[in-house]
Every structure is written in structure tokens, then in C-alpha cells.
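Visitor: Generate coordinates for the sequence data below:
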Amino acid sequence: MCRISEKVVDAILAKGRIYEVGGAVRDKYLTPPVVTKERDYLVCGVPYQELSKILSQYGRVDLVGRSFGVIKFTEFRGEKHDTFDIALPRKEISTGVGHRDFDVSFDPELKIEDDLVRRDFTINAMAIPLDGGDLIDPLHGMADLKNRCIRMVSRHSFVEDPLRMVRAVQFAARFRFEIERDTLAAIKEHADLILTVSAERISEEINKLLVRSDEPSYGFRLMQQTGLLKNIMPELEATVGVEQPGGFHAYDVFEHTMHTIDATPKVLQIRLAALFHDITKPRAKRLVEDGATFYGHEKTGAKVAARIMRRLRYSTDLIHNVTVLVDRHMFVTGVTEKGLRRLIRRVGQDLIFDLLDLRRADVVGQGKGGRTDDVDEFEMNIKAELERRPPFGLKDLAINGRDLMETFNLSESPVIGEILNYLMEKVLDEPSDNTRDKLMEFARSYLANRKHIE
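Guide: Coordinates of the predicted model:
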């Protein structure tokens, strides 16, 4: 993402001071540096209304965070535009013992250091003056950055905002940092406070952990060790220590899940499916003579995955995609062309290759050095089938519901759907039957049999 332009910086510097703050500063000094998509700025010495007037000369100003002294500024550069958060320094005053008992106020006359010391971690409490001055680092965040260390800014950090505990885990996993001893102890002490944080804020951090980390398992293990996991996802906590005897797995269910997540592509729905794919193995486990069975865990797992995701306020579309992947993750590759077409139909063309990636990761997660040659061959067969463009959905049929209603004098009712689904099954068996005449023949036969049964 582009930086704010020099002309805007100069206009602000004529009245006060402007600093780059937040993750962009941290990422600049990481080894290796990380490309930052978002840039945040802090302005000192300029009142809120005056700052709004200055910025409005160069772009669009949205006062969406007025109560917190934040301006969302969109600067246009020809056909392109970039949006930045520009804030005034803030301070928080405790009004009680709870983590929500704080009054937040902004004051343009506060020093930059006063704002930085109220942030979450020392590595995020640095600022770069845009007038060319030296890095401002009141809490020695640069030293912690070089030592690859996550350190809270104060012992009150997690009481002030318990979400910071999940953020600590997320940062540790993303950057492969260690959480400093006192900070880790504070997370363990205050882990139950995470229950007071909104589900949307928690899921946002979990998403970052999943898609920005090469190995999300590092973060989930930290969550389990600190007590966060049992509060956020008790269903996943229940998989810890559940052994899988029988020779197919080197790890218990939790560790298998961790290895599976790490082996998936950095795609949110695939990694969420990996997280939940064996979530009900503890309840499905049945000991047998040569090990254990987990029959039906994919079906119950899909239901539990949906319940967890609804609890964490995920979107309906994402819940659908993840539950389909969980529900179908036990598919077999040794099927006929008819079976292959049915799998594509039930999973969907938009998810079928994600399902294959999940299977490959599942095999890696078993820890037995298993091969996925069968999945690779299956993928080639799927691609070949898709290229032949057979019908996979009702919209692909040569007739539709209105055709049925007109031909057989039917009114709109569930019977129309029954017939279309029957026809869909017929053409999955034999794609060449997808013609108007043939489908009408099948429909006539279906209706005749239905009347006979009635």
C-alpha cells in the first residue's frame, strides 16, 4: 500500500507533527521486512476539526471514529486511491475494576510517547516521525523485535483489552517469536477474560493466525497451553490426548490436527476445515481389537464445525463451504466415473480442489509418510471430467421446472424439485441423456410410478 503523499505530510507539518505508527513500523524492521498493506498515522499538535479541514483539501474525510479522535482519510491519485487511519493521541482513564471500565479521550497536545505506552505490545509501540527525526521507542520495542520477543506494555494490558491475549498468540505464530515469560504468565492468569470479548473480534484474530502464519499450529498450541483454547474452542481442547491406535496415525487427534493445518495452503476455508475435520473423533472413538474406529466423525464433525463457526459469527457462505469440506473429507478416490461425477455434484466445482488439498494435508498430518499419488491421479480425472462439461447442477439440465409444469400440467410444488433431482441423478449416471426428449421421457416415467405408488 502507498504511503500518504508528501503534500499532505507537509500541510500537517506546517501546523503540528505527524508520525507513522502501528504494524507498518514493526514490519519495516522485521527480519526479513514484511510488506505492509495498511498504514496508520498519528498527528500531534493539531486539533481534530483543524486536521479535518487540512485533510479535506486533499481527499475525502470520513469522521467514523470521531469519539476516539480517528479520521479515515482517502487520498485520490488519478484513478487509484488509498485510505488511511489518521488519529490524534489518546489516553485512557480507569473508571472501575473491569476491562471495560475505561474512559478514552483524545488530546492533540499529548506527547507521542503518551499514546505509544497505551498500546498492546512493545513491538507495536514505536513511531517514525515524518519530519525525518529518529525512531521514537519509549518501551524498547526495537530490542524486543531484534530478540524476537512479544512483551506486553504493562501488567494491566490484558485486563484493559483481553483480546490482546489472542493477538499475542497470533503475532508469536506469524513471526515465530517467543512470548516473554511475564507476558505468558499474565495470559494464563487472565485467560478467562477472553469470554468477555465479542465473537467477531476473536474470529478476526483467529483468521489472521490461520492465513498469515506458515505454521498456525504454533499459535493453537500456545492457546492450549495458556487456557485460551478451552474458552474459545472447548471442542478442539477435547481432542488433546485422544490417541488413535491402529497404525494409521503417529499423533493424537489434537496433534494430528495441528500438523494437518500446517500442511494446507494459506486459504481460510481450507485451514478452517483442517481445524475442524476431526473435531468429533473423541466422541466417535470405539476401541476394537486392532486399534480404534471413528465411524461417522465426518458427519458429526460438520455439524459441530457449523455450531462453532456460528458462535464465532462467521458468514453463512463460509460456514457452508467449511462444513461441506469437513463432511466430505473421507471421500474415496477409487470410484467409477459415475461416482466421480456424484462427488463433484455434492461438493461443488468451486470446492472440489480445496477438498483434494485438505486430503493431501490430512495424509501429511498422519505423520506416517503416506503418499498422495491417488489424490493426484484423482485430480487429473476430475479436471478431465470438467473439461467434458457434463451436467453437475439443476441449471445444467436440458429442461427446467417451468418446462415440467407446462408439459405435465403441474402446479408449482415440491414435486417439481423431486423430479428435477431425479433427472439430475439420471444424467450423472449417463451425461448423454441430458436432452429434452430423454429427460421428458424420464419425467413421464417418474410421474407414472409416483401415481402408482400413491
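
Visitor: For the rest of this, base every contact and every neighbour count on C-alpha atoms.
Guide: Fine.

Visitor: nearest residue to residue 303 other than its sequence neighbours?
Guide: Nearest residue to residue 303, sequence neighbours excluded (C-alpha to C-alpha, 6 or more residues apart in numbering): residue 323, at 7.2 Å.

Visitor: What helices and strands are in contact with the helix or strand where that neighbour lies?
Guide: Per DSSP states H and E, residue 323 falls inside helix 316-327. Contacts defined by 3 or more C-alpha pairs under 8 Å, 6 or more residues apart in numbering; DSSP states H and E place helix 316-327 against helix 268-276, helix 297-311, helix 352-365.

Visitor: Check the ones you listed for me and report the most buried one.
Guide: Mean neighbours per residue, mean count of other C-alpha atoms under 10 Å, is largest over the helices and strands packed on helix 316-327 for helix 268-276, with a mean of 25.

Visitor: Okay, angle between the helix holding residue 323 and helix 297-311 too, please.
Guide: If you take axes from the mean of the first three to the mean of the last three C-alpha atoms, to 10 degrees, helix 316-327 sits at 160 degrees to helix 297-311.

Visitor: Following element in sequence after helix 316-327, please.
Guide: Using DSSP H and E, the helix or strand that follows helix 316-327 in sequence is helix 337-347.

Visitor: can you list contacts of that next one?
Guide: Residues from elsewhere that reach helix 337-347 (C-alpha atoms under 8 Å, 6 or more residues apart in numbering): 324-325, 328, 352, 382, 385, 392-393, 428-430.

Visitor: can you give me the strands in this structure?
Guide: With DSSP state E as the criterion, the chain has strands at 17-21, 40-44, 59-65, 70-77, 80-87, 90-94, 102-106, 127-129, 149-150, 178-179, 286-288, 291-293.

Visitor: okay, those strands in a markdown table with mean neighbour count and distance to residue 141 next?
Guide: Shown next, in a markdown table, are the strands of the chain (neighbours: other C-alpha atoms under 10 Å; distance: least, C-alpha to C-alpha, whole Å):
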| stretch | mean neighbour count | distance to residue 141 |
| --- | --- | --- |
| strand 17-21 | 23 | 12 |
| strand 40-44 | 23 | 18 |
| strand 59-65 | 15 | 27 |
| strand 70-77 | 19 | 24 |
| strand 80-87 | 17 | 21 |
| strand 90-94 | 15 | 19 |
| strand 102-106 | 15 | 23 |
| strand 127-129 | 21 | 10 |
| strand 149-150 | 25 | 9 |
| strand 178-179 | 20 | 13 |
| strand 286-288 | 12 | 51 |
| strand 291-293 | 15 | 50 |
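
Visitor: how about this one, so we can line them up?
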Amino acid sequence: MFDSVPSTLVPENWPFSLECLPQPAYMVGGAVRDGILGRTREYWDLDFVIPSDAVQVARAIAQRYKAGFVLLDSERRIARVVFPDATADFAQQEGESLETDLYRRDYTINAIAYNPHSQEIIDPLHGCDDLQLGLLRMISPSNLQDDPLRLLRAYRQAAQLGFIIETNTQNTIRALASQISQVAAERVRVEIGYLLANSQGTPGITQAAEDGLLTAFFKHATPESFRKLAAVDQVASILAQHYAQLDRELQQSVRDTVKTTWLSIAKLACLVHPNPSVAEIELQELTYSRAEIRAVITALRLSPQLKLAHTLREQYFLFQEAGIVLPATIVLALVNDNLVEPISGTNPLRVYAPLISRYLNPDDLVAHPTQLVSGKNLMIALNIPASPVVGKLLTEIAVAQAEGKVSTPEEAIEWARQIISQLIDIF
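Guide: Below you'll find the model as predicted:
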């Protein structure tokens, strides 16, 4: 398949020296597959199989390079070394030979090994042929049953590589689909996250659902849910043409510690029940973080309200409630309003354009209010104690500022003075 070993596999590109590895030692898995395909990675994720003392080898490398060390599985003797720009997993060889180990893996394209000492590619299952054909082919049904997450992983890997799942393999996955319910929800969530991360994953997650792999996790998803999922990608593409900044925000993560993007939040909202309370339970069962759940719930709750916010006051409260979830909320609203295939002659994007423009303008006081006075300022100027009234006054001042009724601290205090008697009556 190739005349020389791909440059991405040569030890000079590793985060540690080849001399740290015993002989024999083998690189396996995705790094070998991607190296053969010529796929580059920003972050190295290396896997090695070592006939003996794998954990000791990993610990020695970690100590030499002052890298992190994690014992992943003491029984199977698997350890990880964490470098600034890479991780390297070291696993004890399963079985009496490397070939036995490779025959226990999921798909042929992941059962290719590379011996860095001899620069030899070991491919007993003809994975290189399947790489050339663009096929994801199982090694055996029993291997998939050993870890049913491998059933879902097929769709993720096919999406990432642009491959097709081989017919017999797909039929086997369909037959074994019910076994996916045995897998821990957090492991399933990770695979779903990969499929939601970009438009290439949408056909994959849709096919996975059709093949029965998602029923146990998204109980309320329907064919319409997956039509909307595809529409999210189309809406995002349209928005990118008109609002580059909004597109960049949609690609950002919900939080630094959470890899889910705002666009993924809009997609998740398509897959769960439209009732926020029911959706919250679904997402909790899938072990999503509080930030992710809150974002989906906010998008579900507010997306129908966007086009109803006509006055500046209504828009102010909408922006306050949506906060950083607004980009995902807009995408979901546009999907629900059929931006891709408008039913009426009105382009839904025009309806939301004013809100988008306000959100993208950092100086817009409706979307991004600035505080003219503090609560302490009000308490001193109006001689009032700390109470809910102070918070209400600050809100009314912000609304008045957005409406152009006040613009200075003095005007803000005078405005508060005029309405304080009404608020005291209310509270």
C-alpha cells in the first residue's frame, strides 16, 4: 500500500525516545491507521502493545520525562503517560502473540500494528486493504459483543474517516443493537459527542438510530428529530455566510472543561423531548454536565419566544435569560421555523436578524447592558435598606437605559426615585 513507513509513525515524532521501548514493542490502533491514511493530528494519541512489563515501561517513561502517569487497568495491565501535547497508552499484550492480540480487536483497520524497531507493518487481518477500500469491517461478531460500545463506535469512526460500514458488519450491528444498553451511559455519551461535533457525524448518528443503537438513550427521538438534526447543520452553514462571528461562537465549547460546542447543544435539543422537564431527566441519565443540561433546557424553553420579543423591554429580558446560550437558541428557533425550507414566503432569518445584530454588537444596551449605578449607590441616594426592591430598581434602570430614557447615573437615580413608591407597594 505504501513504499515507506509514513512519517507520522516514525519515532522522531513521538514525545519520547524509541530507546525507552523494549524489543519487541508495537504501536497499534488509531495512530497507525491515521498514519497510513496520512491524517495529521494536533494532539497525539498513541497506543502501544508490549509483551511484558507494560506498566513498568510506562512508569519509567513518565519518570524520565516528568510526565503524568495513570494506571488505567491494573488487571489488564494498562497505563497511560500524559505529555503536554500527547498521551501514550501502554498495554500488556493479550494472548501468546501479537497476532492473537490483534485478532481480539474491533475492526480490521484498527488491527494493524507497527514495529518501530524494525519499521515493519504487521497486518494479519488485511486492514490496509480495507483502508484502501474505505471500508469498516468487523473482525468477528464475538469481538463486538465483548464490548457493545464497539457497535456505536463503528458509526463514529466511519463518520470521522468518511468510510462505509461493510454490509455484513452493519447487519451484525443491527442484530446486536439491543446489547448497547449494557454500556455505561457516560461511555455512550462520549461517542454521541463525537457524532454531534460536526456535520460529517449527522448521517452517522442518524444511521445509528435507524439501526436501533440510540433507542435506549433518546427514548423520545423520532424521524423528525433527525430531520431537524440535519437542518441544524444547514442552518449553521447559512448563518456562517451572514454572521462570521456567530459561526465562531457556535464552534466554541460550552465550558473549558466541557468539549460540547454550542452547535452540539442545538443538536442535542433536537434529540430530547421538547418538554424541558422531561429533557432534563434524559440528559441527566446520559450523565451530561450541569452546564450542558442547563444550556439545552434554556434553548428549548426560549427558542419559541425569540420571535415574540418585539419591544425593547421584552428583548432585554430575553437576552438576560438566554445569556451565552443565545447562539444555540437562535439555531434551534430557525430550525423549528424551517429556515432551510420556508413554508411561507417569509424568510425566518429576517425575523431573527435584529436580535442577532443586537447580540453581536457589544455596545448594544439591550443585549449587553452596562450598569449606571450600583445597589449601594441607590441605597445611599434613596435612603433605603437592602431588600428585593433594590434589585428590582436596578433592573428597571437597565430597561430604561435600553429604551433610551436614562443615560447617566444622575438620571438613573432620579428614575428610581420616581418608581420606588410603586415597587414598595408591590413588595
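
Visitor: right, so of the helices and strands packed on helix 316-327 of the first structure, which gets closest to residue 105 of the first structure?
Guide: Nearest to residue 105 of the first structure among these is helix 297-311; the distance by C-alpha to C-alpha comes to 32.3 Å.

Visitor: What is that closest one packed up against?
Guide: Helix 297-311 of the first structure is packed against helix 268-276, helix 281-284, helix 316-327, with contacts defined by 3+ C-alpha pairs under 8 Å, 6+ apart.

Visitor: how about 6 Å then?
Guide: If you count contacts as 3 or more C-alpha pairs under 6 Å, 6 or more residues apart in numbering; DSSP states H and E, helix 297-311 of the first structure packs onto helix 316-327.

Visitor: now the helix it packs on: which residue numbers in the second structure?
Guide: Per TM-score structural alignment, the counterpart of helix 316-327 of the first structure in the second structure is residues 290-301.

Visitor: Can you mark which positions in that stretch are buried?
Guide: 292-301 (16 or more other C-alpha atoms under 10 Å).

Visitor: Tabulate those (JSON lines), appending distance to residue 412 of the second structure.
Guide: Formatted as JSON lines, those follow (distance: C-alpha to C-alpha, whole Å):
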{"residue": "292", "distance to residue 412 of the second structure": "37"}
{"residue": "293", "distance to residue 412 of the second structure": "37"}
{"residue": "294", "distance to residue 412 of the second structure": "33"}
{"residue": "295", "distance to residue 412 of the second structure": "33"}
{"residue": "296", "distance to residue 412 of the second structure": "36"}
{"residue": "297", "distance to residue 412 of the second structure": "34"}
{"residue": "298", "distance to residue 412 of the second structure": "31"}
{"residue": "299", "distance to residue 412 of the second structure": "33"}
{"residue": "300", "distance to residue 412 of the second structure": "35"}
{"residue": "301", "distance to residue 412 of the second structure": "32"}
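
Visitor: Looking at these, which is nearest residue 281 of the second structure?
Guide: Distances from residue 281 of the second structure to these, taken as C-alpha to C-alpha, are shortest for residue 293 (9.2 Å).

Visitor: State the distance from that closest one to residue 265 of the second structure.
Guide: 9 Å (C-alpha to C-alpha, to the nearest Å).

Visitor: one step back: so which of the helices and strands packed on helix 316-327 of the first structure is nearest residue 65 of the first structure?
Guide: helix 297-311 (27.4 Å).

Visitor: Next, the angle from the closest one to helix 268-276.
Guide: 120 degrees.

Visitor: Name the residues that touch helix 297-311 of the first structure?
Guide: For helix 297-311 of the first structure, the surrounding residues in contact (C-alpha atoms under 6 Å, 6 or more residues apart in numbering) are 276, 279-281, 284, 319, 323, 326-327.

Visitor: Now check the second structure for the residue matching residue 85 of the first structure.
Guide: The alignment partner of residue 85 of the first structure in the second structure, by TM-score structural alignment, is residue 88.

Visitor: Let me have the contacts of helix 297-311 of the first structure in a markdown table, adding distance to residue 64 of the first structure as columns.
Guide: As requested, the contacts of helix 297-311 of the first structure are arranged in a markdown table below (distance: C-alpha to C-alpha, whole Å):
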| residue | distance to residue 64 of the first structure |
| --- | --- |
| 276 | 37 |
| 279 | 40 |
| 280 | 43 |
| 281 | 46 |
| 284 | 49 |
| 319 | 30 |
| 323 | 36 |
| 326 | 39 |
| 327 | 42 |
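
Visitor: And the furthest pair within the residues you listed?
Guide: Spanning the widest gap among these are 284 and 319, at 22.3 Å by C-alpha to C-alpha.

Visitor: how about the nearest residue to the corresponding residue of the first structure for residue 81 of the second structure, chain neighbours excluded?
Guide: With TM-score structural alignment as the criterion, residue 81 of the second structure lines up with residue 73 in the first structure. With C-alpha to C-alpha, 6+ apart as the criterion, residue 73 of the first structure has its nearest non-adjacent residue at 4.9 Å, and that residue is residue 61.

Visitor: State the distance from that neighbour to residue 107 of the first structure.
Guide: Separation of residue 61 of the first structure from residue 107 of the first structure (C-alpha to C-alpha) stands at 19 Å.

Visitor: same check, this time on residue 435 of the first structure
Guide: From residue 435 of the first structure to residue 107 of the first structure the distance is 73 Å (C-alpha to C-alpha).

Visitor: the more surrounded of the two?
Guide: Each of residue 435 of the first structure and residue 107 has its neighbours counted (other C-alpha atoms under 10 Å); residue 107 has more, 18 against 14.

Visitor: mind listing what the more buried one touches?
Guide: residue 89.

Visitor: before we move on, back to that, quick check, the match of residue 81 of the second structure in contact with residue 64.
Guide: No - Residue 73 of the first structure is beyond contact range of residue 64, at 10.1 Å (criterion: C-alpha atoms under 6 Å).

Visitor: Highest neighbour count among the contacts of helix 337-347 of the first structure?
Guide: Using other C-alpha under 10 Å as the neighbour test, the contacts of helix 337-347 of the first structure are led by residue 325, with 27 neighbours.

Visitor: tell me the contacts of that one?
Guide: Counting by C-alpha under 6 Å, 6+ apart, residue 325 of the first structure touches residue 355.
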